[in-house]
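Participant: The following comprises the amino acid sequence and a computationally predicted model.
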Amino acid sequence: MNHPTRTRDFSIRWGTEDLDFHLPPRVHVDEVRPAVAASIKAIDDEKERELVVTRITKELAAGTGSTRGLSGHSLPSRGITLDKAKSIIVVSDDNTRVTPVKTLLPPIITMAKQSAKPISIIVAGGSHRHMTRDEKRAKFGAAIVDEIPVLDHEWADESTMVNFGKARCGSNGDGSHDYDIKLSRVACEPGTFVIGLGNIVPHRVCGFSGGYKILLPGLTCQATMNEIHYASARFTSERILGVVRNPVRDAINEIGIYRPIDFLVNTVLDGASRIVSLCLGDPVAAQFEGAGVARAIYGVQVGTPADIVIADAVPEHVDWWLCAKAACNCKTFVKPGGHLVLLAPCTEGWSPAHEGILLEHGYHAPAVIDAMVAGGQIPRDHLLEASHLAHVGEVLTHCHVHIISDTLDKKIIGKQGFDIVRSRDFQALVDDLVRDTHHDHDSHDDHASNSLAPPRVTIVRRGSEILPLPSLS
């Protein structure tokens, strides 16, 4: 008599919906995710708005602008305080980020009205496409967008920039280059009080987001953006991702020499997107403190790398340019030669702004990309894309990558080394990988005890934010 095989049922986020799947009982399963309020004390929902309003209002009233950097040397401030400012510009991230700006903005706007100073918002989206008006209303609140100017950053138009001269990203001997420091003129007008909004999470380019990253690369031109991103490609992910102090973060913080953020408003959220920490004031010190909190929330000990990792790309899902964060973050959870199954809908395609360059040059190991840049095959005008190619190429040389998407072209993207799988075939892919991994154990292990070892599967939640930490052993 045949008995039905018992399975364990799971679901995982795929864009705006959940996909169900199951695994056989013999599979060893680990689940990792950022900490939530049960393990880290979060601000109670009903008190969150009141506490945020009180703290921002109090700190803004007492704020004195940028004064001292973490390294101990002074970051020159123009000496502007809110009471002496002619106007206020709020520099905010776009709808690809989960910063709770609807909660953060009201006390800032109230103070601007009370002080009779004009206020506007500029979206520091870097090379991202502009948000639509409906997207702005959803991000900032309909009433705010209807009342206050919300400006777009024209990253490709250098006539809208102020050039502060040359800087060098990285230390001597690492192939670094001098590059122009250019920032949006909107944030550099004399008498403007600059407030930087953002959220702090692990980030492959600079260790953690937040702080001066809202200006660099958020409000820079293509050339500046190219250099700061490509600097990160000279280091493995383990040297940058989740490292609070690193060469790229130091270079980003140097922007404060040229255009200080007068007041920083950064949040740290838990795994349920609730505010855990509110980091205010000095843009270097506050971000540094917040990065430590974020490390505690998003950091997960890797343990034994898995044969198969099934990960969502939350909170990203729009295109591969963004969802690739999850691939970079989850690489360490996968054993060499293993499989990463990434649920990345990519509803807007591979990358609306960069797809042609990415597909032309292709994904390769970082050393190969670096040689292509040095040899001129990839022009320096496309270092931003080269950094992405190197970051993801590092993942592809480590493991097989399967992307669950109903929109990506299987043939075109398949040529880049990815396996594109439709959502309807997600379970079949999982079944095949579990079966084949089990066969690999059977066929390659000489010892009977090892031949019975079941596949190891790790399920990663919020893959675009998770931070793999080295084992303590």
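Facilitator: Cool, got the structure. Residues are numbered from 1 along each chain as shown.

Participant: Only C-alpha atoms from now on, for both contacts and neighbour counts.
Facilitator: Noted.

Participant: Enumerate every residue touching residue 206.
Facilitator: By CA atoms under 8 Å, 6 or more residues apart in numbering, residue 206 lies in contact with 232, 240-241, 246, 248-249.

Participant: Out of those, who's the most crowded?
Facilitator: Most neighbours among those, by other CA atoms under 10 Å: residue 232, with 27 neighbours.

Participant: out of everything not next to it in sequence, what's closest to it?
Facilitator: residue 205 (5.2 Å; CA to CA, 6 or more residues apart in numbering).

Participant: any idea how far that neighbour is from residue 385?
Facilitator: Between residue 205 and residue 385 the distance is 13 Å, computed by CA to CA, to the nearest Å.

Participant: try this one next to it:
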Amino acid sequence: MVKRPVKDREVTLRCGEKRYSVKIPEHIRFEYARLNPAEQAADPQVLIQEALNHPVGAPRIENMVQPGQKICIISDDNTRLTPVVLILKELLPRLERAGIRREDIFIVMALGSHRPMTVEEMSAKLGREVCENYRVLNSEFENPALLTQVGVSALGTPIRVLKAAMEADLRIGIGSVVPHGCMGWSGGAKILYPGITSADIVSEFHVMQRLRDEILLGMVECPVRLAVEEWTQNIGLHYIINTVLGEDAAVYSAAAGHYIQAHRKAVSSAQKIYGVPVRQRPDVVLSSAYPIHMDFWQCGKAAYGPTKVLRKGGEFLLLAECKEGVGPHPQMLDYMAIEDGKDALLKRIQSGETGEDLLAMAVGVSMGRVVRHAHVTLVSDGLTAEQCERGRMAHHPQAALQQALEQALAKFEDPFLLVIPEGGEAIPILGEQV
């Protein structure tokens, strides 16, 4: 367990651009579970260069392309912290030196089912110069005319992928590896499937996890990932560049090459940072959703890790900005309140119904497990008390964080408190499991 010194029992948590401090009462036993410290690269650009110079399971990218080919670069969107500017600074010149013309290179923002990125957001993510000199577009998960079918999934759903990407001769994925509730770890094949697929496939992707009883967060050979990787082999993701980030998004390592082999190398690095040992099962968890705090659709992911260690019937306080409110699928709040969510989800699938509402249902049912495991309080200015009540959660504004914590602690005679400053990425692990 790694602890940061806590002055006078006061801890500070990030929430968007703000920071909130709370004072822990003298009689309360607590643990401060930060990400494991990692040595930041002196020059992150050198790490990326080395990854591209020594790819895993594939030739160097400049030896894979030929003049006249069309290259599609698929990047994660602004809900992720991947240093895409640094990666493109190294990748694009290599492609051009290999004879690829600028007009034959385009970049797709892999939205999954997130809202489209604005021009300003693309510029911040990719760099202004890149946006001015290369074609950049959002993926289109809801527009059938811009998708093409490449097969049928195991559940019988047509697999539709962005047509422009499939028309390219070579597809390169860029992302980061962090713990993920559906695939164990993000990165690798996920950038393509479901990153640039239709809404139906995005829904099925989430359904696959919600129908399983075990928590997949942090699992390397995750069954959902293995299924996705099998289909990615059929679709074609020719190369990836994945980074692993430490605290404050500092680059810790990078891996490039084959979409499975390079991904597993990145995961081995990520495990050293994100697996956070905890000495005993807590009664109360106070966690910041940082860095996935844009909306509740994203920050809800920060609940899965703490649920693995929080005692049944415990108190879970989630601090999250949610500046864009619930997010793109507000119906998820109603599905969180369904008692027999898994059975309802199965019936929905068996009926053949798909679409965006199924995605909201799948994620809502998964979050429903959290609110039935513990009493959840969302500390946020982005949602109202009425919205939280729909999802069976209590609510406090961000300024009332201290009050919310004291109320939660008061429910136990001798509570043990776990504080997680980067709940959006940490995987708490009980001491006996380490």
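Facilitator: Received, thanks. On a predicted model such as this, the values are computed, not experimentally measured, just so you know.

Participant: Adding secondary structure and distance to residue 368 of the first structure, write the contacts of residue 206 of the first structure out as a markdown table.
Facilitator: A markdown table is the format used below for the contacts of residue 206 of the first structure (DSSP: H, G, I helix; E, B strand; the rest coil; distance: CA to CA, whole Å):
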| residue | secondary structure | distance to residue 368 of the first structure |
| --- | --- | --- |
| 232 | helix | 15 |
| 240 | helix | 19 |
| 241 | coil | 21 |
| 246 | coil | 23 |
| 248 | helix | 21 |
| 249 | helix | 25 |
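
Participant: quick one, strands of the stretch 251-400 of the second structure?
Facilitator: 251-257, 275-278, 284-288, 315-319, 375-379, 394-396 (DSSP state E, counting those that start in this stretch).

Participant: for these, which one sits closest to residue 431 of the second structure?
Facilitator: strand 275-278 (5.4 Å; CA to CA).

Participant: Now do that closest one: which elements does it pack against?
Facilitator: With contacts defined as 3 or more CA pairs under 8 Å, 6 or more residues apart in numbering; DSSP states H and E, the packing partners of strand 275-278 of the second structure are strand 427-430.

Participant: Spit out the contact partners of the corresponding residue of the first structure for residue 180 of the second structure.
Facilitator: Counting by TM-score structural alignment, residue 180 of the second structure lines up with residue 203 in the first structure. Residue 203 of the first structure makes contacts with 209, 240-242, 325, 465, as judged by CA under 8 Å, 6+ apart.

Participant: If we only consider those, which is nearest to residue 263 of the first structure?
Facilitator: Closest to residue 263 of the first structure, out of all of these and judged by CA to CA, is residue 209, at 16.4 Å.

Participant: show me what contacts the nearest residue to the closest one once chain neighbours are set aside?
Facilitator: Spatially, and ignoring its direct neighbours in sequence, residue 209 of the first structure is nearest to residue 200 (4.9 Å; CA to CA, 6+ apart). The contact partners of residue 200 of the first structure, taken as CA under 8 Å, 6+ apart, are 208-210, 266-269, 287, 290-291, 294.

Participant: now swap in residue 263 of the second structure and tell me
Facilitator: 177, 187-188, 240, 242, 255-256.

Participant: Residue 155 of the first structure now?
Facilitator: 126-127, 219-222 are the contacts of residue 155 of the first structure under CA under 8 Å, 6+ apart.

Participant: Same check on residue 450 of the first structure?
Facilitator: Taking CA under 8 Å, 6+ apart as the test, what residue 450 of the first structure contacts is residue 441.

Participant: what lines up against it once you look at the second structure?
Facilitator: Checking with TM-score structural alignment, residue 450 of the first structure has no match.

Participant: What is the neighbour count of the alignment partner in the second structure of residue 428 of the first structure?
Facilitator: Aligned counterpart of residue 428 of the first structure in the second structure: residue 403 (TM-score structural alignment). Counted with other CA under 10 Å, residues neighbouring residue 403 of the second structure total 12.

Participant: State whether residue 403 of the second structure is indeed within a helix.
Facilitator: Yes: using DSSP: H, G, I helix; E, B strand; the rest coil, the assignment for residue 403 of the second structure is a helix.

Participant: Tell me how far it lies from residue 410 of the second structure.
Facilitator: 11 Å.

Participant: Of all the residues in stretch 139-152 of the second structure, which ones are buried?
Facilitator: By neighbour count on 16 or more other CA atoms under 10 Å, the buried set for stretch 139-152 of the second structure is 139-141, 147-148.

Participant: Provide the aligned range in the first structure for that stretch.
Facilitator: Stretch 139-152 of the second structure corresponds to residues 153-166 of the first structure when matched by TM-score structural alignment.

Participant: rewinding a little: in strands only, show me the contacts of residue 263 of the second structure.
Facilitator: Among the contacts of residue 263 of the second structure, the residues falling in strands (DSSP state E) are 240, 242, 255-256.

Participant: residues in the second structure matched by stretch 394-405 of the first structure, start to end?
Facilitator: Going by TM-score structural alignment: stretch 394-405 of the first structure matches residues 369-380.

Participant: What of stretch 256-269 of the first structure?
Facilitator: Stretch 256-269 of the first structure maps onto residues 232-245 of the second structure, going by TM-score structural alignment.

Participant: Aligned to residue 345 of the first structure, what sits in the second structure?
Facilitator: Using TM-score structural alignment, residue 345 of the first structure sits opposite residue 321 in the second structure.

Participant: just the helices in the stretch 251-400 of the second structure please.
Facilitator: For the stretch 251-400 of the second structure, the helices defined by DSSP state H, counting those that start in this stretch occupy 261-274, 296-299, 304-309, 332-336, 341-350, 356-373, 385-390.

Participant: Show me the strands in the stretch 101-250 of the second structure, by range?
Facilitator: 105-110, 135-138, 147-152, 158-162, 170-176, 179-180, 184-185, 239-245.

Participant: Now do the first one: which range of the first structure does it align onto?
Facilitator: Aligning strand 105-110 of the second structure against the first structure (TM-score structural alignment) gives residues 119-124.
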